[in-house]
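Asks: Got a predicted model here, sequence first, then my questions.
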Amino acid sequence: MYYQPNAYFTGDKIQIFKLNKKYGKLTENIALYLISSMKKAFTNFSWGQSSFALDVISNIDIELPVTKSGTIDFEYMEKYIQVIKKQLIEDVVEYKNEYISKSKSTVFK
């Protein structure tokens, strides 16, 4: 599963999931959160042709965060993915800095 922001044509063995318009616009971060939740919910599938049929997956429960009023908490999903992306960037920068530092110490010995 992956996020495709643009219009997309596919064959008959691929399912396309869309956010119901009543929930607003599907952002990349919300899509990434939903995909992660769906992957977790679908872990028992063998991913054969019959296991991904709409009649089968339409009965799968997917756990999502909810607000105190019981509505899906899209704001939480958006912020959660933002935090993960920020942490990932920080980790990459730290790795790069350590790599450069080790490279300099090796070169200047």
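Replies: Looks like it arrived, so ask away.

Asks: Going by C-alpha atoms from here, please, whenever you check contacts or count neighbours.
Replies: OK.

Asks: how close does F45 sit to K18?
Replies: Applying Cα to Cα, to the nearest Å, the value for F45 to K18 is 21 Å.

Asks: Out of those two, name the residue with the larger neighbour count.
Replies: Legend: neighbour count by other Cα atoms under 10 Å for F45 and K18, higher for F45 (12 against 9).

Asks: Tell me the spatial nearest neighbour of that one, not counting adjacent residues.
Replies: Nearest-residue entry for F45: S51, 6.1 Å, with adjacent residues in sequence omitted and distances by Cα to Cα, 6 or more residues apart in numbering.

Asks: just checking, the one you found touches F42?
Replies: No. Here S51 lies out of contact with F42, judged by Cα atoms under 8 Å, at a distance of 9.5 Å.

Asks: Below is structure B, check it against A:
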Amino acid sequence: MFYQEKPYFTADKIKIVVPKFTGFDNTIAQFFITSMSKSFSTFTWGSSSYNVKIINAQKIKILINSNGQPDYDRMRLFIRAMQKLIIKNVVQWQDKQIEATKRIVSEKNK
């Protein structure tokens, strides 16, 4: 699954999910894609699982507010926090790679 901001042509085996609310953006899409991927994880390629009826009946978990409505602000906050953690992990990994490279270069120059 992926988020496509602008309309596009697709093949006949591709299902397009269109939000029924305004304010849908890439950040909210990432939350929904993650939730939907988890819900659809038992589906297999080419199976009847991807039948539109079955997809429409599938339950996904989302964050809700105290009024029982979807909490889009918390979804955005959650996704942004996850993005920051991922960036931090990539930076830490890259720092380790740089340090390892420096050690190798230093040992070769001895």
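Replies: Arrived safely, thanks for sending. These numbers were taken from a predicted model, which means no experiment stands behind them.

Asks: what about the longest helix along structure 2, distance to the chain center?
Replies: Longest helix in structure 2, counting residues (DSSP state H): helix 72-108. With Cα atoms, centre = their mean, to the nearest Å as the basis, helix 72-108 of structure 2 stands 18 Å off its chain's centre.

Asks: neighbours around the aligned residue in structure 2 for S46 of structure 1, how many?
Replies: Under the alignment (TM-score structural alignment), S46 of structure 1 maps onto T44 of structure 2. T44 of structure 2: 10 surrounding residues under other Cα under 10 Å.

Asks: So T44 of structure 2, which state does it fall into?
Replies: Per DSSP: H, G, I helix; E, B strand; the rest coil, the local secondary structure of T44 of structure 2 is coil.

Asks: What separation do you get for it and V18 of structure 2?
Replies: According to Cα to Cα, T44 of structure 2 and V18 of structure 2 sit 22 Å apart.

Asks: Then D73 of structure 2?
Replies: Going from D73 of structure 2 to V18 of structure 2 by Cα to Cα gives 20 Å.

Asks: and if you look at M36 of structure 2?
Replies: The gap separating M36 of structure 2 from V18 of structure 2 is 13 Å, by Cα to Cα.

Asks: ditto for I55 of structure 2
Replies: Distance of I55 of structure 2 to V18 of structure 2, computed by Cα to Cα: 13 Å.

Asks: Secondary structure element holding the most centrally placed residue in structure 2?
Replies: With distances taken as Cα atoms, centre = their mean, Q30 lies nearest the centre of structure 2, 3.8 Å away. Using DSSP states H and E, Q30 of structure 2 falls within helix 26-39.

Asks: Centre of the chain to whichever helix or strand comes after that helix, how far?
Replies: Next helix or strand after helix 26-39 of structure 2 toward the C-terminus (DSSP H and E): helix 52-57. Computed by Cα atoms, centre = their mean, the chain-centroid distance of helix 52-57 of structure 2 equals 21 Å.

Asks: Which of S51 and F42 of structure 1 has more residues huddled nearby?
Replies: Using other Cα under 10 Å, the more surrounded residue of S51 of structure 1 and F42 is F42, with 17 against 14.

Asks: tell me the contacts of that one?
Replies: Neighbouring residues of F42 of structure 1 by Cα atoms under 8 Å, 6 or more residues apart in numbering: I60.

Asks: on that earlier part again, aligned counterpart of the residue nearest to the centre of structure 2 in structure 1, please.
Replies: Checking TM-score structural alignment: Q30 of structure 2 goes with L32.
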